[in-house]
Every structure is written in C-alpha cells, then in structure tokens.
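Visitor: Sequence unavailable; structure follows:
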C-alpha cells in the first residue's frame, strides 16, 4: 500500500510557521555558495521518481555534472518533512501547493517552486452512500481530514452545485481511520485520497460524486527550494531539473526499462507494481518540461492559487493575518498575488524552461 500524503494539521502548520520565524536569517545576510544539499521527500506516487533516481545513480550523475552532492532524504511523515524544510533542516522538499503556501510561505520562509511535478487527476474524491448525485450531500456529516486538500476539494465540490461549507458538517477523521469510518452504517459521506479512496469506493452503496479530475490542475505537487539558497547556488536548480526530467522520461517508457523503473518505484513505496500503476493512472505527471512550463505560465495557476489562499485564510491557516493578501506570491512574467512587499512563495519556471530548451 502506498502511504498517503497531505496529512495536514493546523497545530503542525503553526509550529512550522513559528519555527521558521525563529530560525530566519538576519536581514541582509545572504547564504554563501555551497556544494552539498539535502532534499526531503515522503511517499506518494508522484514523488517516487526522487528516491528511484538516487537508487539508479541519476542523482549522482547530475550532481557530479555541477560539482555538487545532493542527498535525497526520506521523511516518513509528510507534514514533518515540510516542517523540517521550514525550519531550515532541508534545502528543498516535495510538497502540495496548498501546504507550500500555508506552512513555509505563511511562516515567512521565502520559497521557490521550481518543478511543477504533477496534479491529482482523480487521486482525491468525494463519496456518498445511497446517491450518485452530489446535491444529496446537503445537510450530511462529512468525514475527512480537516484543513487538508480533502477539505479544499469538498469546498470546490459544494461550490460546483451552488452550496458552501455551511451546508454540511465536517467530522475530522484521520486518514488512517477513514476507511473504517466510512464502512460504518452511520457514516454516509466522506472525502479521501488514494489509496484509501480506492478501498472506500469498493464498499457497498458507495458512489464517487466529485473528484480532483473535476478540477484539473488545482491540487498540485511541487518541488520547492529555499529561495536564498537557490539564488546563491543556481546549479542546484539545474541539477534537480535534470534529475527530474531524466527520471520521469524513463518511467514513461513502455519498454522493459520503463517497466523496471516503475517496479522499482513501487517497491520503494511499499506497493505492488499493479497498485503503483493504478496510482499513476490518477496522477497527471508533468514528464514533459514544456508542458510543465505551459502550466506554470498559464493564468489559470493564479486563479487556482487565489482559491487556495482564500480557502486557507478562511480556515485560519495564515495565523494572525488580517487578510488573504498577507502572503504574497509571484508568478512567471512578473505577475503577483497578495502583498508585493511580502512575497514568500514564488513559482519559478526558469529551470523547467532550461530543461525544455535542452540547456541544462
């Protein structure tokens, strides 16, 4: 079974934010160039290229090209990996777009998203018992991991049929418990992600009435790097892009080499090859850098991040901030969202462009 991601708790977020503030560098102190870096990851189908690349020697190949040493570090708990990055213990980390905003960026850590790796294309879903009509959700209690992408997906689902979160009641349920909860006759609605979602869809009377495939490109999975570290060490960005695109190109192959690579990733994730391929089928992987650049440059990304930040602010995930504009974000082409004097999340397409242009 592939361990689930995006397990978000407000306490962990706030701890990360406070930790970032306490560990921030003095104003004006630029980091010195370095040669060794630590990049954190946690288990998720779209992030398995990173540990596989390390195992297969692809990390070393690209690191050697730029005279670097890159350590790909597994962190068993997803939120802990993001908190470690926020605290400065990691130079970069794999993270969902919502969590990049609400943990490091909201905590004041200047962060650059340099690889848009994939989006959930059915890995997250809303389930009902006894009806295949989303409108039947009105008035029900919904079991989900509160303040996570499941909560965001529910808000988007309700909005699609003219409802809001005030039309339902949410019941905070740990991802480890949600399959058992939904199996109970008393629970008639839930939101979950894979692999739990697949198990829940197989339960008698279950109907998937909305999924992340209905909002393509909104639940994004990224590789982010500390902005100041990246500025002082641009070759790190080049090496990471080279690693990612060589590895994802390999795993897309339908020959023996591609099958072998996917099977190795499945093993690293604790899954069977069949289960891993199932996860990939509901994950839109940006293996082509040109497509990743197009997605990052698309105005739709600003619309998505506006929705994400407005939801996050409404749920108190920006701490004491008085406005959703408190956390600034920048996008390719000089476009910004929120406070231009406090930009702490940057979508940087430059390294993806280098890959697309063959200039790494």
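Guide: It's in. None of the values given here were measured: they were computed from a predicted structure. Numbering: from 1, shown residues only.

Visitor: only C-alpha atoms for contact and neighbour calcs from this point on.
Guide: Noted.

Visitor: any chance you could map the strands in the stretch 201-350 of the chain?
Guide: In the stretch 201-350 of the chain, the strands defined using DSSP state E, counting those that start in this stretch lie at 206-211, 220-226, 283-285, 328-331, 335-337, 343-347.

Visitor: how about these in CSV, adding mean neighbour count?
Guide: Output for these, formatted as CSV (neighbours: other C-alpha atoms under 10 Å):
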stretch, mean neighbour count
strand 206-211, 22
strand 220-226, 24
strand 283-285, 21
strand 328-331, 22
strand 335-337, 16
strand 343-347, 23
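
Visitor: what about residue 65, distance to residue 232?
Guide: Separation of residue 65 from residue 232 (C-alpha to C-alpha, to the nearest Å): 18 Å.

Visitor: returning to what we had before: how about CSV for the strands of the stretch 201-350 of the chain, with distance to residue 291 added?
Guide: Formatted as CSV, the strands of the stretch 201-350 of the chain follow (distance: least, C-alpha to C-alpha, whole Å):
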stretch, distance to residue 291
strand 206-211, 23
strand 220-226, 14
strand 283-285, 10
strand 328-331, 16
strand 335-337, 20
strand 343-347, 15
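
Visitor: Nearest approach to residue 194 belongs to which of these?
Guide: Minimum separation from residue 194 across these (C-alpha to C-alpha) falls at strand 283-285, 10.4 Å.

Visitor: Could you name the helices and strands sitting against the closest one?
Guide: If you count contacts as 3 or more C-alpha pairs under 8 Å, 6 or more residues apart in numbering; DSSP states H and E, strand 283-285 packs onto strand 111-120.

Visitor: Check it against this one:
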C-alpha cells in the first residue's frame, strides 16, 4: 500500500510545481520606470543578459526622459516601481496616495551631478540674477541650493528656468540659459566645447545624493519574491560588469549614446556604485539611509518644495536579496 501513496504524493508535488509555473507565467510583469543615468543601467544590463528570466521574474523597464517623468509615472500607477533620488521618493509620498518604499541603493553621485555655467560666469557668485535651468521637482533644486549655500546665497538670488534635461543643452547654446543643473549623459555633451564649465558637483557634498530603487508598499506585500528576484538579477549584472567590464560598458554606453570609455570613466570617477555586500551599510540597523532622508527632507522644506514633515523611517524597506 505504501507504493501507491508515494506515487500519489509525487503526482501532487508535480501538479503543485506545474501550477506554480503557470501562475508565474501569467503574473504581470513588474513595471519599473527609469530615466537616463549610468547607475540605473545595470537594470537594463540584467535584462539584456536574460537575468530576470533566470530568476523567474518578468520585468518591463519603462524608459522615460527624466527623473520627474519616472516619479509621475509611479504616482499615476503606470509603474510598480521607479528609480530616482531621495528627492523623488519624498515628492512621490507627498503628491500621491502611493506608498513608496526604498528596497535598494544603486549608487551615490560623486561628481556626476553638476552645475554647469557659461565661461563668462567665473564662479558661483556670478550666478546672481542669472538664468539657471532646473528640472522642477527633482534633485536639480537640491544640488543648486546646496551650491548656493556655500556662498551664502539662496534660490531667490537666481532666475530659475524649469525645463527637462534634453532641452538644457540646446537652451544653453541658444543663449536662453546662463547655467544648468544636469547629469550624464546630458552633461557630457554640454561640456564638450570650451564655452561651458563646471561650477559645482555632487563630489563636494559626499554621500548626500543617493540613487535608489523604489516600489509601492502594496507591490512589496503582494510580490516580495519577485522584487527579491529583481535585486538578485541586478546584483548579478554588477558581477558581470566586474568580470567583463569592456563588454558590459560597451552594452550600457550604447544605450546612453556615449562612448564606452566615457561610460567607464563616469562609473569609476563620478558615481559610486553600491554592490550587494554594501547594501547593509545603508539599511537598518544602520541609520545612514535614514540620516540622508532626514537631511534631504529638511533642505526641501527650507526651499519650500516640500510641505510634509512626516517621519521618513517608513520609506525604508530593505528587502534582503
């Protein structure tokens, strides 16, 4: 009598596996909104290398033009998650009913975010009453305010001109802007000629400009395993880039429309990538991410871009891969 029971148990187990496979196959793809930024490219590298499928998760990367576009896509429910800075996380909480939660720190800007000005503007003090291009509701305002603070200046001391990143280069060339806050790949083209130069970079405010991957709380509750699969695929893409940097940089640089050499320089000099072993240093029980959120919230409240003073602890999820 034991043999039939064993066979019956095996049949049930096989049926369970088939049912699980069918459920995974029909589960909708996780939609992640991204914008051009070298630190986010490893999500795309994971897709190009087939790592999401390897970890059993379907992912749809929504390629948008700017940080603001990614945030708005998330706020409107068009994306389950998005990549952005701490500014976008705080803004998404304030301006929507969604509950953003940080699950991964991708990198921190170490010179990648820049304030670029025309050659005629020698220093930050020369920006007084000048036209400065910023992307509204994004890191741009934070970086500009931190730069102006070093000279005892305020945002009200300059003329803010709101526009998306793609428009800033042409606007500078057309003499419609005197300066702009930008980042790669857009900054690469703006600095190619001798007519522009850098006044301030994120290297001067180390570890303040964090880039993160965020999901809505409801998505985390319903699809925690799928999100862990995304984190594992992302980590494997980073490992691939360490083992085969030339191939990885070529693949990612082509998407950013810059040379592989320039991409390699950016990820080595202008940003600091955070690997899977370093994630714990940002999430609880460490308070590094918490302190960065509190500092960012304080700056945005001072500038008038954020009203909420709600505790930021709830924004940190920290799913273990």
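Guide: The structure has been received and is ready for your questions. No experiment lies behind these values; they were computed from the predicted model shown.

Visitor: TM-score of the superposed pair?
Guide: Superposed pair, TM-score by TM-score structural alignment, normalised by the length of structure 2: 0.79. Supporting alignment: 292 aligned residues with a C-alpha RMSD of 2.8 Å.

Visitor: Nearest to residue 41 of structure 1, out of the strands of the stretch 201-350 of structure 1?
Guide: Taking C-alpha to C-alpha, strand 220-226 is the member of the strands of the stretch 201-350 of structure 1 nearest to residue 41 of structure 1, at 9.1 Å.

Visitor: Check how far that closest one sits from its aligned residues in structure 2, on average.
Guide: Following the fit onto structure 2, the mean deviation recorded for strand 220-226 of structure 1 is 1.5 Å by mean C-alpha distance after the TM-score superposition for structure 1.

Visitor: which residues in structure 2 does that strand align to?
Guide: Per the alignment by TM-score structural alignment, strand 220-226 of structure 1 matches residues 210-216 in structure 2.

Visitor: Against residue 92 of structure 1, how distant is residue 86 of structure 1?
Guide: Distance, residue 86 of structure 1 to residue 92 of structure 1, using C-alpha to C-alpha: 9 Å.

Visitor: Spell out, range by range, the helices that occur in structure 2.
Guide: 2-26, 41-48, 51-54, 67-75, 86-95, 139-149, 165-173, 186-190, 217-222, 224-243, 245-256, 260-265, 288-303 (DSSP state H).

Visitor: The first one - contacts with which helices or strands?
Guide: So that's helix 2-26 of structure 2. Here helix 2-26 of structure 2 touches no other helix or strand, going by 3+ C-alpha pairs under 8 Å, 6+ apart.

Visitor: coming back round to it: common neighbours of residue 86 and residue 92 of structure 1, please.
Guide: In terms of C-alpha atoms under 8 Å, 6 or more residues apart in numbering, residue 86 of structure 1 and residue 92 are not both contacted by any residue.

Visitor: among the strands of the stretch 201-350 of structure 1, which is nearest residue 303 of structure 1?
Guide: Comparing these by their distance to residue 303 of structure 1 (C-alpha to C-alpha), the top pick is strand 335-337, with 9.8 Å.

Visitor: Onto which residues of structure 2 does that closest one map?
Guide: So strand 335-337 of structure 1 sits over no part of structure 2, by TM-score structural alignment.

Visitor: elements contacting that strand?
Guide: Using 3+ C-alpha pairs under 8 Å, 6+ apart, the elements in contact with strand 335-337 of structure 1 are strand 328-331.

Visitor: chain center to the strand it packs on, what's the gap?
Guide: Strand 328-331 of structure 1 sits 17 Å away from the centroid of its parent chain (C-alpha atoms, centre = their mean, to the nearest Å).

Visitor: before we move on, back to that, and of the helices of structure 2, who's closest to residue 180 of structure 2?
Guide: Nearest to residue 180 of structure 2, of the helices of structure 2 and by C-alpha to C-alpha, is helix 165-173 at 6.7 Å.

Visitor: so where is the closest one in structure 1?
Guide: Helix 165-173 of structure 2 maps onto residues 175-183 of structure 1, going by TM-score structural alignment.

Visitor: picking up where we left off before, between the strands of the stretch 201-350 of structure 1, which one is nearest to residue 107 of structure 1?
Guide: Shortest distance between residue 107 of structure 1 and those, using C-alpha to C-alpha, is found for strand 343-347: 8.7 Å.

Visitor: that older thread, can you list the helices of structure 2 in TSV and add distance to residue 210 of structure 2?
Guide: Formatted as TSV, these follow (distance: least, C-alpha to C-alpha, whole Å):
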stretch	distance to residue 210 of structure 2
helix 2-26	33
helix 41-48	15
helix 51-54	24
helix 67-75	13
helix 86-95	6
helix 139-149	10
helix 165-173	19
helix 186-190	18
helix 217-222	20
helix 224-243	17
helix 245-256	20
helix 260-265	19
helix 288-303	8
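
Visitor: Comparing those helices, which stretch has the densest surroundings?
Guide: The highest average neighbour count among the helices of structure 2, using mean count of other C-alpha atoms under 10 Å, belongs to helix 67-75 at a mean of 23.
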